[in-house]
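Novice: mind folding the following:
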Amino acid sequence: MIAPVFLLVLSALGAIYALTQPGAADWLPLAGLSALASLLLLLKAWWGGRGRAVRRRAAANHIIVDGSNVMHWKGGPPQIGPLREVIARLLDEGFAPAAVFDANAGHKIGGRYMHDQALGRAIGLPADRVLVVDKGTPADPVILAVARGYGARIVTNDRYRDWLHDYPEAAQPGTLIRGGYRDGRLWLDL
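Specialist: A predicted model of the protein is given here:
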């Protein structure tokens, strides 16, 4: 941000010199164009800085839900209810949630394979915010990679111990958001 300010001041001084000194008028177009260009650079630097702040704030709102983990939070057989409730709570808190599931998640909660769109409809998220990993692919490293890519936290009770070598950020405090049910009420360690 210092360079555009320096160029703007230098160009403005050049324009003043060209206007006030006899025989220097030929320099006025060059000084004027330089002043305009440096002003544009200054505005771009200022606006770009604001854009980065907005992107950082947006990234802080991304959150990944370990769908295959959360559907077990009420104990007993896996259920879709905890997923819906977690998604609703995250949306209410101002987060932009996405969910990642093991390939067998649909079989566990619906008795059949469910793709991204079907699971998204079931939990209240658009299909582009839901990912069902391919059969034979573990969801955990995908969840960790997506979270890393978005700078997002993860809602799960899994500690991802098998993946800490490749994703050490999972051991950082605040990366994993634990949750569950107490007296029938959802709690999240936000």
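
Novice: alpha carbons only for contacts and neighbour counts from here, please
Specialist: Fine.

Novice: ok, how many other residues are close to I64?
Specialist: Residues near I64, counting by other Cα atoms under 10 Å, number 27.

Novice: also the one 4 residues further on?
Specialist: Residues near S68, counting by other Cα under 10 Å, number 26.

Novice: ok, D66 next?
Specialist: D66, neighbours per other Cα under 10 Å, totals 23.

Novice: who touches the residue nearest in space to the middle of the chain in this structure?
Specialist: Closest residue to the average C-alpha location of the chain: A59 at 3.2 Å, with Cα atoms, centre = their mean. By Cα atoms under 8 Å, 6 or more residues apart in numbering, the residues touching A59 are 150-152.

Novice: quick check: which element contains it?
Specialist: Assigned by DSSP states H and E, A59 belongs to helix 28-61.

Novice: mind telling me what element Q117 is part of?
Specialist: Secondary-structure element containing Q117, defined by DSSP H and E: helix 116-123.

Novice: please generate a structure for the following sequence too, so the two can be compared:
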Amino acid sequence: MLGPVILLFLSLAAAGATLWVPGAGDLIVLAGPAVLASLILLWRAARLRRPLARGWIVVDGSNVMHWKAGSADLAPLREVLRYIRDQGYTPRVVFDANAGYKLRGRYMDATALARNLGLARGNVIVVGRGNPADPEILKAARDLGARVVSNDRFRDWAEAYPQATRPDRLVRGGYRGGTLWMGLDPISRGRESRTSPARRGR
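Specialist: Presented below is the predicted three-dimensional model:
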């Protein structure tokens, strides 16, 4: 953040010199774009430092549904969703287009998956055929200021979504001895832990 602030100060000083120093009018050619560039850098830095929203969690549905047995199953995803809601969050689930084929041998749209998960239709997204779910997951997390529940590290998308792919924005989980664990503390505690055991789904 300090770099863009210094650049803005220097470019504003140069722009001011064009008004008050005789013969310095040509500096505006450099100072004007420098002011604009520093403002853009400040805006991007502020976005990266934006605090997390306290209400949303984006769930990588196609990843989580494989957590328990390695094969596609909605049961672990339902348990994860119950746990997330127990902690005070509202989940938004994103699936690959082929999720239905893995689960039921046929295409399932967002309405069908939402019904099977007990979620509102607006909180389930199925990406279009041929499109990867990862950018949609990370875009939703960025727009909502939310964490992502997934064991995927999204390395291929780190440059396009630097905020959403930071390690502190990714919540990992799985099963140990048949018991769900997740690195997520209740919303009321104001912070998340990587080692908190999840309670069994009710």
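
Novice: give me the TM-score for these two chains.
Specialist: The TM-score (TM-score structural alignment, normalised by the length of structure 1) is 0.68; 135 aligned residues with a Cα RMSD of 1.7 Å.

Novice: where in structure 2 does the helix or strand that the helix holding A59 of structure 1 is followed by fall?
Specialist: Next helix or strand after helix 28-61 of structure 1 toward the C-terminus (DSSP H and E): strand 62-66. Using TM-score structural alignment, strand 62-66 of structure 1 lines up with residues 56-60 of structure 2.

Novice: mean distance, the matching stretch to its aligned residues in structure 1?
Specialist: Compared with structure 1 after fitting, stretch 56-60 of structure 2 has a mean deviation of 0.4 Å; criterion: mean Cα distance after the TM-score superposition for structure 1.

Novice: returning to that earlier point: name the member of the contacts of A59 of structure 1 with the most neighbours.
Specialist: Highest count within the contacts of A59 of structure 1 by other Cα under 10 Å belongs to A152, 23 neighbours.

Novice: how far away is it from H62 of structure 1?
Specialist: 5 Å (Cα to Cα, to the nearest Å).

Novice: what do you get for G120 of structure 1?
Specialist: 17 Å.

Novice: let's verify R159 of structure 1: helix, strand, or coil?
Specialist: Here R159 of structure 1 is recorded as coil under DSSP: H, G, I helix; E, B strand; the rest coil.

Novice: ok, back up a step: of the contacts of A59 of structure 1, closest to P78 of structure 1?
Specialist: Nearest to P78 of structure 1 among the contacts of A59 of structure 1: A152, at 24.9 Å, using Cα to Cα.

Novice: could you give the number of residues near G67 of structure 1?
Specialist: Quick note: G67 of structure 1 (other Cα under 10 Å) scores 27 neighbours.

Novice: now swap in H72 of structure 1 and tell me
Specialist: 18.

Novice: which SS state does it fall under?
Specialist: Going by three-state DSSP: H72 of structure 1 is coil.

Novice: quick one: contacts for the closest residue to it other than its chain neighbours?
Specialist: In space, and not counting its chain neighbours, H72 of structure 1 is closest to P78: 4.7 Å by Cα to Cα, 6 or more residues apart in numbering. By Cα under 8 Å, 6+ apart, the residues touching P78 of structure 1 are 71-72, 108-109.

Novice: okay if I get these as CSV plus distance to A98 of structure 1?
Specialist: Converted to CSV, those look like this (distance: Cα to Cα, whole Å):
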residue, distance to A98 of structure 1
M71, 14
H72, 18
K108, 20
I109, 18
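
Novice: neighbour-wise, which of these leads?
Specialist: M71 (23 neighbours).

Novice: that residue against E85, yeah?
Specialist: No. At 10.3 Å, M71 of structure 1 and E85 do not qualify as touching, with contact defined as Cα atoms under 8 Å.

Novice: A35 of structure 1: neighbouring residues, count only.
Specialist: 23.

Novice: what does D102 of structure 1 correspond to in structure 2?
Specialist: Residue pairing (TM-score structural alignment): D102 of structure 1 is matched to D96 of structure 2.

Novice: and that match, how far is that from V124 of structure 2?
Specialist: Here the criterion is Cα to Cα. By it, D96 of structure 2 lies 11 Å from V124 of structure 2.

Novice: is the closest residue to Y181 of structure 1 other than its chain neighbours in a helix, a strand, or coil?
Specialist: Once flanking residues are discounted, Y181 of structure 1 sits nearest to W187: 5.9 Å by Cα to Cα, 6+ apart. At W187 of structure 1, secondary structure determined by three-state DSSP is strand.

Novice: how about the contacts made by W187 of structure 1?
Specialist: Under the criterion of Cα under 8 Å, 6+ apart, the neighbours of W187 of structure 1 are 179-181.

Novice: try A98 of structure 1
Specialist: Counting by Cα under 8 Å, 6+ apart, A98 of structure 1 touches 62-65, 125, 129-130.
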